[in-house]
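K.L.:
Quick one: sequence and predicted model below, then my questions.
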Amino acid sequence: MVGVTDSGLTLADIRRQIDAIDAEVVRRLADREQLVRAAAAFKTDEQAVRAPARVEEVIAKVRALAEREGGSPEVIERVYRAMIGAFIELELGEHRGSRPSSS
């Protein structure tokens, strides 16, 4: 990406670019959500849904990607941990919803 501070962009220009990126991010998160919902069918219990080793694997990968792309690994990690937490809750709901209640 072009250096924003020396590109002559106005605040309005920057906001338009952020809005365009947000639209793409939301589209990709919706795609990710569909995959999370599909993955729920393969999980047998809450531990499988939470998959802490997989979470750490994903975090390591995205931190490396952030570094490679010139982003902050710390910020990316915080964003991903929040996102993964939200998707885990969604998947737990899917997981619980697909099985009869024990009560």
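P.N.:
All right, it came through fine. Numbering: from 1, shown residues only.
K.L.:
When you work out contacts or count neighbours from here on, use the C-alpha atoms and nothing else.
P.N.:
Will do.
K.L.:
quick one, helices of the protein?
P.N.:
Ranges of helices in the chain, per DSSP state H, are 11-40, 46-50, 52-69, 73-97.
K.L.:
In a markdown table, list those helices along with distance to residue 2.
P.N.:
Shown next, in a markdown table, are these (distance: least, CA to CA, whole Å):
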| stretch | distance to residue 2 |
| --- | --- |
| helix 11-40 | 11 |
| helix 46-50 | 38 |
| helix 52-69 | 13 |
| helix 73-97 | 20 |
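K.L.:
one more structure, for comparison:
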Amino acid sequence: MRLLPVCSTLFAILLSAPAPAEVPATPCCRTLGEVRTNIDRIDDEILRLMAERSRYVAQAGRFKTSAATVRDEARIRQILTRIREKAATQGVSPDVAEATFRAMVEGFTAEEARQKRR
């Protein structure tokens, strides 16, 4: 697999945005279809960033010796603590941010363990 150079990561984009006072107002949509179009656009960008994150997870696997070494509880706690702190400054519910990132970390961890068992 060819790894692409990184311009940004999901964390960089989601977590380096300006504080809520500086965040530009989201344009008001005139229809539900317009709302959904914007949500789909954002979802596509999140998916692109998840693919980039996946390539880094694959690289991390090179440094781990077995499937048993894939899960790093201290690192997971570090990620979730940082996400909760950053979420509040971004105007996102820390509970929603944690649940989202927890699901993502669990999914990537499971995939990394499957790859390592091969």
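P.N.:
Thanks, I have the structure now. Since the model is a prediction, treat every value here as computed from it, not as a measurement.
K.L.:
TM value for the aligned chains?
P.N.:
Here the TM-score for the pair of chains, by TM-score structural alignment, normalised by the length of structure 1, is 0.84; 95 aligned residues with a CA RMSD of 1.5 Å.
K.L.:
circling back to that earlier point, just so I know, which of the helices of structure 1 lies nearest residue 1 of structure 1?
P.N.:
Proximity to residue 1 of structure 1, assessed across the helices of structure 1 by CA to CA, is greatest for helix 52-69 (9.5 Å).
K.L.:
In structure 2, which residues correspond to that closest one?
P.N.:
Aligned by TM-score structural alignment, helix 52-69 of structure 1 falls on residues 73-90 of structure 2.
K.L.:
so which of the helices of structure 1 comes closest to residue 4 of structure 1?
P.N.:
Per CA to CA, nearest to residue 4 of structure 1 of the helices of structure 1: helix 11-40, 8.1 Å.
K.L.:
Which elements pack onto the closest one?
P.N.:
helix 73-97 (3 or more CA pairs under 8 Å, 6 or more residues apart in numbering; DSSP states H and E).
K.L.:
list the buried ones in the helix it packs on?
P.N.:
73, 76-77, 80-81, 84, 87-88, 90-92, 94-95 (16 or more other CA atoms under 10 Å).
K.L.:
and the corresponding residue of structure 2 for residue 35 of structure 1, how far is that from residue 62 of structure 2?
P.N.:
Aligning on TM-score structural alignment places residue 35 of structure 1 opposite residue 56 in structure 2. Residue 56 of structure 2 sits 10 Å away from residue 62 of structure 2, going by CA to CA, to the nearest Å.
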